[in-house]
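In: 3D, please:
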Amino acid sequence: MKTTKIAGLDHVVAWDDAEQRHVYLDSADLVFKGNEIVHVGPGYGGPVDTTIDGKGFMAIPGFVNVHSHPFSEPANKGLTEEYGSDKLGQSSLYEYLTVFGLAPEDAGPSTQVAMSELLKSGVTTITDLSMARDGWVDDLAKTGIRAVVCPMMRQGAWYTKNGYTVEYAWDEKAGEKAFEASMKTIDEAIRHPSGRIGAMAGPAQIDTCHEGFFRESLQEAKKRGIPMQTHACQAVVEFHEMMHRHGKTPIEWLGAIGVLGPDLIIGHGIFLNDHPQIHYPHGNDFERLRDSGASVAHCPTVFVRRAMVMNSLGRYMNAGITVGIGTDTFPHNMVDEIRLACYVARAFTGNYKMGTTRHAFEAATIGGAKMLRRPDLGRLAPGCKADFSLVDMNHPYMQPSHEPVRSLIYSASERAIRHVYVDGAQVVRDGKVLTIDVEAATAGLIEGQRRRLKTVSERDWACRDADALSPPVYLTKDRLPQSRPVT
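Out: Sure, this is the predicted structure:
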C-alpha cells in the first residue's frame, strides 16, 4: 500500500477525539496509506511514496449523504420545482412522482448523473434509496463512490382518482417478491469485493407497508447488523392517513409496533404532532422521537419548494436526536443542502441559532456517519477512511477566507471543491469526475426523460400531459393566446 502525503495544507477540518468535534488545523499535513488516514497535523516526517503540495487548499471530511433517490430524481428537473397538489397538502408525492418517474431501463444514466453531481459537491458516501435491479450494486461501485444501498420495498402503492383523496392499491404477493429481491440485493452489497458498498433495509413508506412487513424488515436488518430506513412524517396526508387507520400519529404507530428505536432512520421526520401545519396537541411525538434513539434524514430542498420545513434542525440536534443530511431531489448538491438547512431553520423558527453552520456541517459528516454505523467516516483522523475533499482557498468566492467553512457553505459552494478522494483513490480532479462519462450519462438521461414525458397522460388520473401538470414558466411565442382587436 502506497503512502501519500498532502503537505502544508492551509487548513484541515480535523477531528479532535478528546473534544468529540471538528477543529481547524492550520499549515497541516494529511497523510494516508492505502485507504486509511495515518496522520493529520503539522510536520509529518515518516516515509512517503507520493507528496502532493497542499498549499492553497483546505481539506474537509467527505460528506455522508443519508437519503437520496438517484434513480428517478434527475429526470424531474424542469418539472417539479414549483408544483404540488393544492388539495393534497401541497405535496408532489401523489400526483407528480407517480406520473413523471423514469422507466427502470433508464436508471443507469440517471444514477450516473446524480453520482457525478454528488462527487463534485464533496459527497464521498451516498445512501441510495431505489428499487432493487440487476447490476445496481456494480454500477454504484464503478462510480468510485462509497455507497449504501437501500432497496425500497412495499406492499401497497398510493394513487388518486380525483386530485383530492389518496387511495392505496395493496398487493401482498408483490410485496413478498420485493422483499425477497431487496434481501438478495442487500446480501450482494455486503459481499461486494470493492469493500465500498454497504446496505440498509428499506420498507419504503410508513403508509405503504403493514405492521408485519416492518417487523420482518427490522428482524432481517438486525440479523445482518445494518440499519433500517423508511419514509415517515413526510406529508400532511400521511399523518392523517395513519390517524384514520390506527388512531395514532406516525411516530406513535412506529413505537407501538416496536420499530421506533436506534435501528431506525426516519426520512424525513417533519410532520410531528406539534408541527404548525398539523397542530394536533394530543400527542408528544418530539419527546417520543428524542427518547427512542431513532435518527432523522433531513432533506430541506425538496420540501421547502412546497413550503414545508422541519421544526427544526437546531431543535432536533440540541435535544440529542441524530440528524443527517440528504439530497432527496435534484440537483444532487450537498453544499446547497447544508446551506439551505441553515437558512430554512432560522426563517421558520425566527431564531438564527436554530440552524447554525455547525449544526448542518456536523449533520452532513459525523451525524450521517453515526446513522450508518461508520465511525471511520465523516471525520479526518488517524484510523479513518481516506474520504475527503480539497477546497481551493484561492477561489474568488472563498475570499476573503476569514472563516473558511462559512466561505465554502455560504459563498463558494461546490465551485471551490477541486479534488475529491474516496477510499484513498482520487475520483474528482480539478472539478472533473474521473470515474463517470458525464456527457454520455446526461445524453441518456435526456432521452429517458423525453420518452417518459410522451406517456404522462397515460398515468395521470385526469389524462393531463406534462405541460398541463407542470406549466412552463413562459409559453413559446407560437403558443401565446391570440389577442383580439378592440371593437
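In: please count neighbours and contacts with C-alpha atoms only from this point.
Out: Will do.
In: would you mind finding the longest helix in the protein?
Out: What stands out as the longest helix in the chain, according to DSSP state H, is helix 172-190.
In: could you also give me the structure for this second sequence? I'd like to compare it with the first:
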Amino acid sequence: MTIAMTTADWPALPLGKRPPGRWALAARFVIADFPEARRVITDGEVVIENDRIIWVGRRFEGKLAARYDMGEALIAPGFIDLDALSDLDTTVLAMDNQPGWKKGRVWPADYAAQAYEMYTPEELAFQKRYAFAQLLLNGITSALPIASLFYRAWGETVAEFEAAAAAAEDLGLRVWLGPAYRTGGVILDEAGAMQPVFDEARGLEELAEAAAFAKRIHGSANGLISGMFAPDRVETCTEALLRKTFAHADDMDMPVRLHMAQGEMELQTVRRLQGTTAPQWLDSLGVLSSRLIAPHATVATDDDLSRYAANGVTVAHCPLVSARHGSSLKSFSRLKAKGIRIGMGTDTAPPDMVLNMAVGLMANRIAEGRGDAGSSAEFYDAATLNGADALKRPDLGRIAPGAKADIAIFDMGDRMIAPRIDPIQTLVYGATGRVTRATFVDGRLSMRDGAVAGIDLIAARAQAQDQFDRLIERYPERTYGHPPVEEIFPPSYPSSQTEPSS
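Out: Below is the predicted model of the structure:
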C-alpha cells in the first residue's frame, strides 16, 4: 500500500537521519539525468532507498514508505565544490584593503623566523566544523576543503584533519580530505622586497604524513570520506615535492589539487625560480594529468591552457573570490571551447555556489563582450557534472537511477524571485544560496530550513566571530612594519564618538 505524505510531515523527518525504507521527494521541478541528456521534469519526483536514487520521473506507482511533497521547489543534484572554504575566511579582509602583501598576506622576515600557530587545535577543529555547516546550508554536498596558511606555523596538521573527518561524518558532508603542505614560501625582506624561501625537508615530512593520513581515511564513514593531496600554492612547492605528490596520488588513485596560474605574485615567483609559467613547469616534470584540479587559471596563458587541455587538467573556477580581487577567468567559454573541463569552487565566504554561478556567468559575458556567451545550464553542469567527472565519480553530481542520493532542494516560491521563469535560469539569475531549503547527502537529511545536523549554528556563529576577532588582533605580528590593526584594516567610514549635529 502506498502511503502518501505531504509537507505537513516534513518537519517530523529527523535531521541527520535517512528516512526508512523506500521513499520519494516530489516537487514542481526535478532535474533528471537521462542517458541521452539532462532534462527538467515538471511535477516530478525522485525515489530513494538507503543511499541511492532508484527512480526519477513524473509519478512513481510502486510502494513507498513515505512521499514528501516539497511544493514549489526545485529538486536538483547537490553542488560539488572543488575549492571549498574550510576556515574563517580572511580573504574578505583584503577586499577593500590592498595590496595584500601589506596586509599580513606575506610574512615579514622577522615574523617568518618565529611563525607559530595562531589558532589552538580546538579552534582549528571548530572552524572546519563551522565551515562544513556553511557548505551544507548552500546546497553543497561534496567538498574539497581549502584553508589559508597565512596564520599557520607552516602547513596544516593531520590532527586537525582527523577532527575534520569526524565533523564531516557528524554533519553529513561528503569530503575529500588532505592537509595542505609546502616546501617553501614567499617572505618580505627588511627592505620590503619579496624573497622565496624553502625548507624542503619540512615539506617532504609533511607530505609523508599527509599520504599516510589519506590512505588511512580513504573510504571511511561508509564512503563519505575520501583522501586527496593538497600541496599549497605552486610557488611554495619544489620539484621533489611535486614529483613525490603525484607518485603517491598515482599509486593511491587520488586527486591532487594545486593552486596555480592564479596571480601576479605566483607568476613572477615561478618565472624567477623556473624561468617559465607554472603549467609549463609542471608539464616539463610530466605531472600534468587528469587527476590534477587547478584553481583558478586567471593568469593562464594560451600555451598554459593548451597544456591543460592536452593533459586533461580540470580548472576549478571560483568567480566570486576572483572578481572581489579584480581578476576573472578569460574566459569560461574560451576554456570550454578548448576542451578543458571546468568545475566550480567557492573559496570564500559566503560559500554560495549559486552566487558564484551568477558572477561567473556575468564575468564570462563581459570577458567575451557578448550577451550570449555561456548559459546558466553550462554553469550548473560545471558545478555538478563536471566536478563529479573531475573526481572520477559518475555516481555524483546527477539525479539518475544508481546515483548517490546527494540532493539539494531550492525554494522556487521564494518571495524575492518572482516572477519565476525556467527553474535553473531563475536560480542563477534571480536567487542566491539562501533559497536552499534542504540538503541530502548519501540519502541522509543533513540540512533543513537553516538547521544543520550536529551543530548549534546560533552558538557557533558567536564562537566564530569571537575566534575571528582574536585572530585579527594578531595581524600586526605578521604584517610588514607591524602597523596597528586600525592601519591594516581601516573602517569604510571613520567611527564617530559623538552624536551627529542637528
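In: what helix or strand does the spatially most central residue of the second structure sit in?
Out: Computing the C-alpha centroid of the second structure and ranking residues by CA atoms, centre = their mean puts residue 84 first, at 1.9 Å. Secondary structure assigned from DSSP states H and E places residue 84 of the second structure in strand 79-85.
In: mind reading off the mean deviation between that strand and the first structure?
Out: With mean CA distance after the TM-score superposition for the first structure, strand 79-85 of the second structure departs from the first structure by a mean of 1.0 Å once superposed.
In: how about the residue nearest to the centre of the second structure, what's its match in the first structure?
Out: Mapped onto the first structure by TM-score structural alignment, residue 84 of the second structure lines up with residue 68.
In: just checking, that match touches residue 331?
Out: No. Counting by CA atoms under 8 Å, no contact exists between residue 68 of the first structure and residue 331, whose distance comes to 10.7 Å.
In: just give me the match in the second structure for residue 404 of the first structure.
Out: By TM-score structural alignment, residue 404 of the first structure lines up with residue 423.
In: so that match sits against residue 74, correct?
Out: Yes. Taking CA under 8 Å as the definition, residue 423 of the second structure is a contact partner of residue 74 at 6.9 Å.
In: related to what we said a few turns ago, distance from the strand holding residue 84 of the second structure to the middle of the chain?
Out: 2 Å (CA atoms, centre = their mean, to the nearest Å).
In: who touches the helix or strand just after that strand?
Out: Next along the chain after strand 79-85 of the second structure, taking DSSP H and E as the criterion, comes strand 107-108. Strand 107-108 of the second structure has contacts (CA atoms under 8 Å, 6 or more residues apart in numbering) with 101, 150, 186, 187, 188, 189, 190, 192, 478, 479, 480, 481.
In: residue in the first structure matching the second one?
Out: It refers to residue 150 of the second structure. Looks like residue 150 of the second structure stays unaligned there (TM-score structural alignment).
In: now do the fourth one
Out: Superposed on the first structure with TM-score structural alignment, residue 187 of the second structure falls opposite residue 159.
In: what's the burial count for the closest residue to residue 227 of the second structure other than its chain neighbours?
Out: Among residues not flanking residue 227 of the second structure along the chain, residue 214 sits closest, at 4.3 Å (CA to CA, 6 or more residues apart in numbering). The number of residues packed near residue 214 of the second structure is 26, by other CA atoms under 10 Å.
In: equivalent analysis for the one 3 residues further on, please.
Out: Number of residues near residue 217 of the second structure (other CA under 10 Å) recorded here: 21.
In: surely it and residue 227 touch.
Out: Yes. Residue 217 of the second structure lies in contact with residue 227 (CA under 8 Å); the separation is 6.5 Å.
In: neighbours around residue 375 of the second structure, how many?
Out: 20.
In: tell me the counterpart of it in the first structure.
Out: Alignment note: residue 375 of the second structure maps to residue 356 in the first structure; criterion TM-score structural alignment.
In: OK, contacts around residue 143 of the first structure?
Out: With the criterion set at CA under 8 Å, 6+ apart, residue 143 of the first structure makes contact with 112, 115, 435, 436.
In: returning to what we had before: how near is the match of residue 84 of the second structure to residue 264 of the first structure?
Out: Note on residue 68 of the first structure: its distance to residue 264 of the first structure, by CA to CA, to the nearest Å, is 16 Å.
In: still on that earlier bit, now do the same for the residue nearest to residue 227 of the second structure: its match in the first structure.
Out: Aligned against the first structure by TM-score structural alignment, residue 214 of the second structure finds its counterpart in residue 186.
In: these two touch, right, that match and residue 148?
Out: No. The pair residue 186 of the first structure / residue 148 is not scored as a contact, 9.2 Å apart, by CA under 8 Å.
In: which neighbours do these two have in common?
Out: 198, 199, 200.
In: could you dump the residues you listed to CSV with neighbour count, secondary structure and distance to residue 232 of the first structure?
Out: Formatted as CSV, those follow (neighbours: other CA atoms under 10 Å; DSSP: H, G, I helix; E, B strand; the rest coil; distance: CA to CA, whole Å):
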residue, neighbour count, secondary structure, distance to residue 232 of the first structure
198, 23, strand, 22
199, 26, strand, 19
200, 33, coil, 16
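In: dump those residues into a markdown table; add distance to residue 100 of the first structure as well.
Out: Shown next, in a markdown table, are those (distance: CA to CA, whole Å):
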| residue | distance to residue 100 of the first structure |
| --- | --- |
| 198 | 29 |
| 199 | 27 |
| 200 | 26 |
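In: hang on, the earlier thing: what residues are up against the match of residue 187 of the second structure?
Out: 94, 95, 98, 166, 167, 168, 169.
In: Provide a list of residues in contact with the fourth one.
Out: In other words, residue 166 of the first structure. 94, 158, 159, 160, 237.
In: how much space separates the residue nearest to residue 227 of the second structure from residue 176 of the second structure?
Out: For residue 214 of the second structure, the distance to residue 176 of the second structure - CA to CA - is 9 Å.
In: repeat for residue 260 of the second structure
Out: From residue 260 of the second structure across to residue 176 of the second structure, the span is 20 Å (CA to CA).
In: average offset between the longest helix of the first structure and the second structure?
Out: Mean deviation for helix 172-190 of the first structure: 1.8 Å (mean CA distance after the TM-score superposition for the first structure).
In: what residues does that helix touch?
Out: Outside of helix 172-190 of the first structure, the residues within contact range by CA under 8 Å, 6+ apart are 132, 137, 149-156, 197-201.
In: residue 281 of the second structure pairs with which position in the first structure?
Out: Using TM-score structural alignment, residue 281 of the second structure sits opposite residue 253 in the first structure.
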